[in-house]
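1. after the sequence you'll find the predicted model.
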Amino acid sequence: MKKNLFIIIVTTLFAINITAKEQTKQESKAIPEARMSVTQHKGKFNGHNVSYQINAGDSHLVDKEGKPKASIFHIAYTRTNVKNAEKRPLLFVFNGGPGSSSVWMHMGLFGPKRVVLPSDAERVGAAPFNLKDNPLSLLDIADLVFIDPVGTGFSKPLGEYKGKAFWGVKEDAEILAEFVRVYITENNRWNSPKYLVGESYGTTRAGAMVKELQEGWGSIDLNGILLISSIIDFQTGDFTEGNDLPFVTFLPTYAATAWYHDKVPNKADWEDLSQFLNATRDFALNEYATVLLKGALATPQEIQNVVEKLHAFTGLKKQYIQQSDMRISEFPFMKELLRDQGKVVGRLDSRYLGEDANVVTDQFEADPASYAIDGAYTAAIQHYFANDIDVKRTEPYHILSGEVFGNWNWLYGSSARSQGFINVTPFISKGMRQNKDFRVFVANGYYDLATPFFATEHSMNHHGIDLNRVTMKYYEAGHMMYVHEPSLKALVEDIRTFILP
C-alpha cells in the first residue's frame, strides 16, 4: 500500500513537473523574437556629408525576475564617420497622445527624410505624397533615437504583461526610462550628452521621465529636455466645471486665430501679430482674469468692458460672448469663429479649415488639421520602412491608438486628473535645482488650439522654474509647426543653437 502511494506521489510530481515545463515552453514560444534591421546610409545635413547607421527594431525589456515584459520598437540613427562618437549629443524622441507613435517628429522634423506638405494649410489629399531628403536633420551634430511607447507603432507588452501595465503617466515614464537606461548601456553612451524630446503629451512624458531618471541614487542626469507644443500642467488646458484658468490661457490663441482669418474687427490698428498678442496677454492676465475671478461680484461696467474687448480680440459676436458668460471653450470657438461662412477651424492647427454637414452644432465632425495630414504621414512611414530601412512587417503600425488613450491611468501617486490636474512642472523644476546643466527648450505654435502657448508660459512662470535656463520660441504655425516650411527652418536653427550654444 505504502509502495503504491509512493509511486502515485512520484508519478504526480513528475506529471506536474512536465506540465510546468510544457507551460513554460509555451509561454516562451509566445514571446516573439526581437527583430532588428541594420542599414548603412549617407546624406548631407546642414552642409556636412554624414555617414550613419540605422538600427530599426525591437528592444525587449525584462522585469525584476528577468521575465520579458515589453518590446519597445525604436529607430536609432548613429553617425559613423566621427572620431569621438560617445561625446555626441544623444536625443531620445517621442510624440504624445497618449497613444501616438513617433512618426510625426520622425517624418516631419528630425529624420533624414520627411514628408513635405503645403505650408499654407492646404488640404493634402491622397497619394502619391512628397517624401524627400531632409537636409535640415540634426544628424550632423546629434544621434537620434525615435521611440514608440507600448501600444503604439510596433511596440507591445510581452508574456504575462498586458497593455494596461504601461498605459499611465507613471507606468509609461517608468518603462521608457528603463528603455533609456538599457539603450545607453548596450550602446556605450553613458558619457554622452542626453536630451529628451517630446511633443504634445510627449512633453508630459518628458517631465515625468525627468523624475524617473534623475531622482535617487544611480541617476541618469540629463542635459535638458525639448518641449514641442507642450502641456505640462493640465489645469491650464482642461475645460472642466469650476476651472476658469483655460479661458485665460486659450485667449491669445483665439486672438491669433482670429488675426489669421481676418476676423479681428480693427486689425489695421495694430502694427503686427506680436503687438496684438502682447495686448491680448495683458488683457487676459488683468481685466479678464479679474472679472472671471470675481464672478457675481463683477460690476455691470466691468462685464461690459470685458465683453467689448473679447469681441475686439477674437471677432466673436458680443451677444455670443454674453450668452457664454464670457467663457468660451476650445471646441465651441472652433465652430463659432467662421460659422457665418460655414467653416470650422482646426484644433491642432487653426489655420486649417473644414466643412461640417451640420453647421449649427458646437463641435466639429473631425479636426480639419488632423485629417489633412494623417494619410500623408501614415503612407510616408510605411514607404520609408519598406524602401529605405528594410523594415517589412505585416502587422499594423499603430500611428495613434485610441485603445491606449482610452485606457490611460492619469493617477500619479496621490494626484489624479479626475480629482485635480496632472502637473509635471514641479518635476522639471526639481530637475533644474538638482542638475546645474539641465536646460529647457520650448517650441510654441501661435495657431495651436490643442496646447496653447500662453498656457505653457503660465507653467514656466510657476513652480520655481529657473527662467534663465529656459529658451522659449514661437512660430506662426500650429501644433506640428514643422509642416510650415518657414517655421520648420526657424525651429531647426533654434534647436541647433540650443544643443550647441
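-> Arrived safely.

2. only C-alpha atoms from now on, for both contacts and neighbour counts.
-> OK.

3. quick check: end-to-end length of stretch 261-272?
-> 14 Å (C-alpha to C-alpha, to the nearest Å).

4. centre of the chain to it, how far?
-> 32 Å (C-alpha atoms, centre = their mean, to the nearest Å).

5. what sits up against that stretch?
-> Ala255, Ala258, Trp259, Phe276, His311, Ala312, Phe313, Thr314, Gly315, Leu337, Arg351 (C-alpha atoms under 8 Å, 6 or more residues apart in numbering).

6. need the residues you listed in CSV (columns: secondary structure).
-> Output for those, formatted as CSV (DSSP: H, G, I helix; E, B strand; the rest coil):
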residue, secondary structure
Ala255, helix
Ala258, helix
Trp259, helix
Phe276, helix
His311, helix
Ala312, helix
Phe313, helix
Thr314, helix
Gly315, coil
Leu337, coil
Arg351, coil
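
7. including neighbour count and distance to Leu5, could these go into TSV?
-> Converted to TSV, those look like this (neighbours: other C-alpha atoms under 10 Å; distance: C-alpha to C-alpha, whole Å):
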residue	neighbour count	distance to Leu5
Ala255	27	86
Ala258	24	87
Trp259	21	89
Phe276	19	91
His311	20	91
Ala312	20	93
Phe313	26	90
Thr314	24	88
Gly315	23	90
Leu337	22	85
Arg351	24	82
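
8. go through the residues you listed and say which is closest to Asn188.
-> Ranked by distance to Asn188 (C-alpha to C-alpha), the contacts of stretch 261-272 are led by Arg351 at 44.3 Å.

9. quick one, what contacts the closest one?
-> Asp120, Ala121, Thr257, Tyr260, His261, Val345, Tyr447, Ala477, Gly478 are the contacts of Arg351 under C-alpha under 8 Å, 6+ apart.

10. surely the last one is in contact with Leu348?
-> Yes - using C-alpha atoms under 8 Å as the test, Gly478 is close enough to Leu348 to be in contact (6.0 Å).

11. what do those two both touch?
-> In contact with both Gly478 and Leu348: Tyr447, Asp448, Leu449, using C-alpha under 8 Å, 6+ apart.

12. and the comparison structure, right after this:
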Amino acid sequence: MKIVRRLSLLVSLSSLLAMPALVQAQDAASPALSPEPSRSTWPAVTRPADRGPRHYSAVRSGTFGGKSLRYRAVLSEMLVRDRAGKPASSLFVTAFVAGIDQRLAAQRPVIFIFNGGPGGSSNTLMFGAMGPSRLQAFDVAAIGNAKTPVVPNEDAVLDIADLVFIDAPETGYGRPLPGSDEKTFRSNDGDSNAFAQVILRWLTDNGRMASPVYIMGESYGSIRAVLLARDLRVATPRVEPAGLILVSQALWYNGPETGMTVLPDPVRAVNSLPDIAALAWHHGLIDNRTQTLEQAVRAAQTFALQDYAKILIAGNRAPETERACVAERLAQLTGVPASTWLAGSLRLSNIRRQMLAGRNLALGQFDGREIEPLQGIVDDSHRDFKAMMAGLTAATGQLRRDLFHAEGLPDYRSTVDSPPAFEETWTFNKAPMPGTEIILREQMAAMPKMRLMVTQGVFDTTTTMGETDYQFAQIAAPQDRTTFAYYPGGHMLYSEDEGRRAFLSDVRTFISGQVLARRPFPHPAPGQIGGRKQATGQ
C-alpha cells in the first residue's frame, strides 16, 4: 500500500477540479527547460539485473475484455546491483503474459506496474485492479481481512497488454543479499536504478525490446515512474517508454515534514477548499440531495478563487466584519461551523480530524469516505500496516501456493516491517537536483512520443485531486499528449466496481493509443462506499 502516511489534506495545494483546459494550459511564467535533461545521481544503467535462482511458472486461462485467452504466469527472482555493479538485493517480478503468436509479440504492449510507499509491494494494484484476479471487495475492511475472497478480474487488460508487477527491494519476497548494505536502494535514484535493471532484464529475456513499454506507478510509485522514464532513456540498451500512467500521483512529495513552524500559505487553503466541499457533500454536512457533487465542488471553487483568496491574502488587515462573513460562507460550503473557521484564522488545521468532530469521527487515512472514532484515534505513523493489509498478503500467499507451488520463499511483505522508520532512512531529492515535476517536464520534452495519463480519486485524503490539478497546471504538460481522469474513489481509486471499471476502461483506451474521451465528473451516491450505506456516528 502507499505509505505516504503523513500527508493530509493540509498539504494538498489545490482544486482547479476537473478543468482540463486550465490544468493543461501552458504557463508562460514557468521556468525554461534546461538544454540537457537532468540525470540521476547514480551511474546510468548499462547492464540488466542478473537472473536469480528461483523461477516458477504456470499456464492458465481466463476471460479479459470479453476475450478468452490462455496466459502464462511467471514468478521470477532477479538480483539488482549497487553503484559499483555488485549484486546487492533480490527482488521478485510477477508477470502475466498472453499466449500469442511470438511473431506478434513485438507489437504487443507491456505494462510495468508497481505501488509506492516508499516501502510498498505491488500487490495493491495487482489485487485491486490490474491483475487477472482481484479481491472481491477492496474497502479498508476487505483489505485487512485475510478471508476476503479472490475472484476473477474480467476487466483486466491482459487481452491487449502483458502485465509485469515489480516488488521493490525489501518488499514482497525480496531481501538484501548477505554482506550488502540494506540501505543500498533506499533513495529516489537508487530505487529507480534497481527497477530499471529489472525492466531491462525482463525485456531482454522475453525478446520484447521492441514492444511498446508503459509504466504504471501509484502514489510514491508515480515518482518512481517519472525517474524510470529518465533512467531508461539513457540506459544501455536504451528504452523510451510509450507512456506513463500516474495513479494517485505524488510528484510533489519529497519526504516527511521537517517540523519547522512556518507562516500559513494562503494558496494551500484556497486550493484545498473544493476538496473539503467534496468530503462534506459525501458525509451530508451540506446539501447532497438537491445538489450534485460537482455543483458543491464548483461553488466552493468559485468562492475560493474570489472572496476567500482575497481575505486570506489580506490576513489580519481584513476587517472583522468581512472575516465573519467569509466564515459564514465557509460554513455553508463545508458544513464546518463558522466558529471553527474563525478559530483557525479561516483555515482548518487538521481536516481529517475536524470535519466530523461534531459526530466524534475522523476521516480515513487514504479515503475520506471511510471513518473511524475520533477518540483514541491512532496516529498514522503508529498504525499496524501489517494488519491493515492482511487480506492482500493472504491473497498473495494463495497465489504462491495454488498457482506457482513455490516453496522455501520468505514471508511476503506487503509493506516493509515499519513504514515510518523505513521512510526516515530514505534519501529524497536534494538541491541542486530538480523536483520530480521538473524531471517530468524534461522527459516529456526529451521524448516527444511519450504520452501521459493522470488518474485521481475525488475522495483521496492522502494525495488529493486538488494537488493533482494545481501541480499539472504548473507543469504545463503537453496538452496533446496528456489525459486526466477522475473517479469516485479515494487513494485506491479502483476500490469499488464503478471506479475500477472506469479506470480499466480508460487504461485500455490509453494503451490502445486512442484518444481518451473526457470523462464526466463523478456522480456517486452520497454516504455510500461500494453501494453500502455508511454509519454516520450521529
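-> Received the coordinates, thanks. None of these values were measured; they are calculated from a predicted model.

13. can you give me the TM-score here?
-> The TM-score (TM-score structural alignment, normalised by the length of structure 1) is 0.83; 457 aligned residues with a C-alpha RMSD of 2.9 Å.

14. picking that back up, mark which of the contacts of Arg351 of structure 1 are buried, thanks.
-> Buried by 16 or more other C-alpha atoms under 10 Å: Ala121, Thr257, Tyr260, His261, Val345, Tyr447, Ala477, Gly478, out of those.

15. what strand or helix carries the second one?
-> Taking DSSP states H and E as the definition, one finds Thr257 of structure 1 inside helix 251-260.

16. name the nearest residue to Ala127 of structure 1, ignoring sequence neighbours.
-> Leaving aside its sequence neighbours, Ala127 of structure 1 sits nearest to Ala376 (C-alpha to C-alpha, 6 or more residues apart in numbering; 7.3 Å).

17. how many other residues sit next to the one you found?
-> 22 (other C-alpha atoms under 10 Å).

18. map it onto structure 2.
-> In structure 2, the residue matched to Ala376 of structure 1 (TM-score structural alignment) is Gly391.

19. now that match, what's its secondary structure?
-> helix.

20. Provide a list of residues in contact with it.
-> Going by C-alpha under 8 Å, 6+ apart, Gly391 of structure 2 touches Ala142, Ile143, Gly144, Asn145, Ala146, Lys147, Thr148.

21. quick one: which of the residues you listed is nearest Ala95 of structure 2?
-> Nearest to Ala95 of structure 2 among the contacts of Gly391 of structure 2, with distances taken as C-alpha to C-alpha, is Ile143, at 22.3 Å.

22. how far away from the center of its chain is the longest helix along structure 1?
-> The longest helix of structure 1 (DSSP state H) is helix 2-30. With C-alpha atoms, centre = their mean as the basis, helix 2-30 of structure 1 stands 50 Å off its chain's centre.

23. same check on stretch 140-156 of structure 1?
-> Distance, centroid of stretch 140-156 of structure 1 to centroid of chain: 12 Å (C-alpha atoms, centre = their mean).

24. pull up the aligned stretch in structure 2 for it.
-> Taking TM-score structural alignment, stretch 140-156 of structure 1 hits residues 159-175 over in structure 2.

25. which parts of the stretch 151-300 of structure 1 are strands?
-> With strands called from DSSP state E, counting those that start in this stretch, the stretch 151-300 of structure 1 shows them at 156-157, 194-200, 224-230.

26. correction: the stretch 301-450 of structure 1
-> Using DSSP E, counting those that start in this stretch, strands in the stretch 301-450 of structure 1 cover 344-345, 353-354, 439-445.

27. can the ones you listed go into TSV with extra columns for distance to Val248 of structure 1?
-> As requested, these are exported to TSV (distance: least, C-alpha to C-alpha, whole Å):
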stretch	distance to Val248 of structure 1
strand 344-345	20
strand 353-354	24
strand 439-445	17
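
28. what subset of the contacts of Gly391 of structure 2 is buried?
-> Ala142, Ile143, Gly144, Asn145, Ala146, Thr148.

29. of those, closest to Val23 of structure 2?
-> Out of the buried ones among the contacts of Gly391 of structure 2, the member with the shortest distance to Val23 of structure 2 (by C-alpha to C-alpha) is Ile143, at 33.1 Å.

30. name the nearest residue to that closest one, sequence neighbours excluded.
-> Gly391 (4.7 Å).

31. try Ala250 of structure 2
-> Using C-alpha to C-alpha, 6+ apart, the nearest residue to Ala250 of structure 2 is Ser219, at 5.2 Å.

32. what do we get in structure 1 for the one you found?
-> Per TM-score structural alignment, Ser219 of structure 2 is aligned with Ser200.

33. residues contacting its match?
-> When contacts are counted by C-alpha under 8 Å, 6+ apart, Ser200 of structure 1 touches Asn95, Gly96, Gly97, Leu227, Ile228, Ser229, Ser230, Ile231, Thr451, His479.

34. switch to 6 Å and redo it
-> Gly96, Ser229, Ser230 (C-alpha atoms under 6 Å, 6 or more residues apart in numbering).

35. Ser37 of structure 1 now?
-> By C-alpha under 6 Å, 6+ apart, the neighbours of Ser37 of structure 1 are Asn55, Ala56.

36. counterpart of it over in structure 2?
-> Match for Ser37 of structure 1 (TM-score structural alignment): Tyr56.

37. distance check, that match against Tyr412 of structure 2.
-> 16 Å.

38. neighbours of the aligned residue in structure 1 for Leu361 of structure 2, just the number please.
-> Here Leu361 of structure 2 is matched to Lys343 in structure 1, going by TM-score structural alignment. Residues lying near Lys343 of structure 1 (other C-alpha under 10 Å) number 19.

39. now swap in Glu328 of structure 2 and tell me
-> 18.

40. kindly report the same for Tyr371 of structure 1.
-> Tyr371 of structure 1 has 15 nearby residues by other C-alpha under 10 Å.
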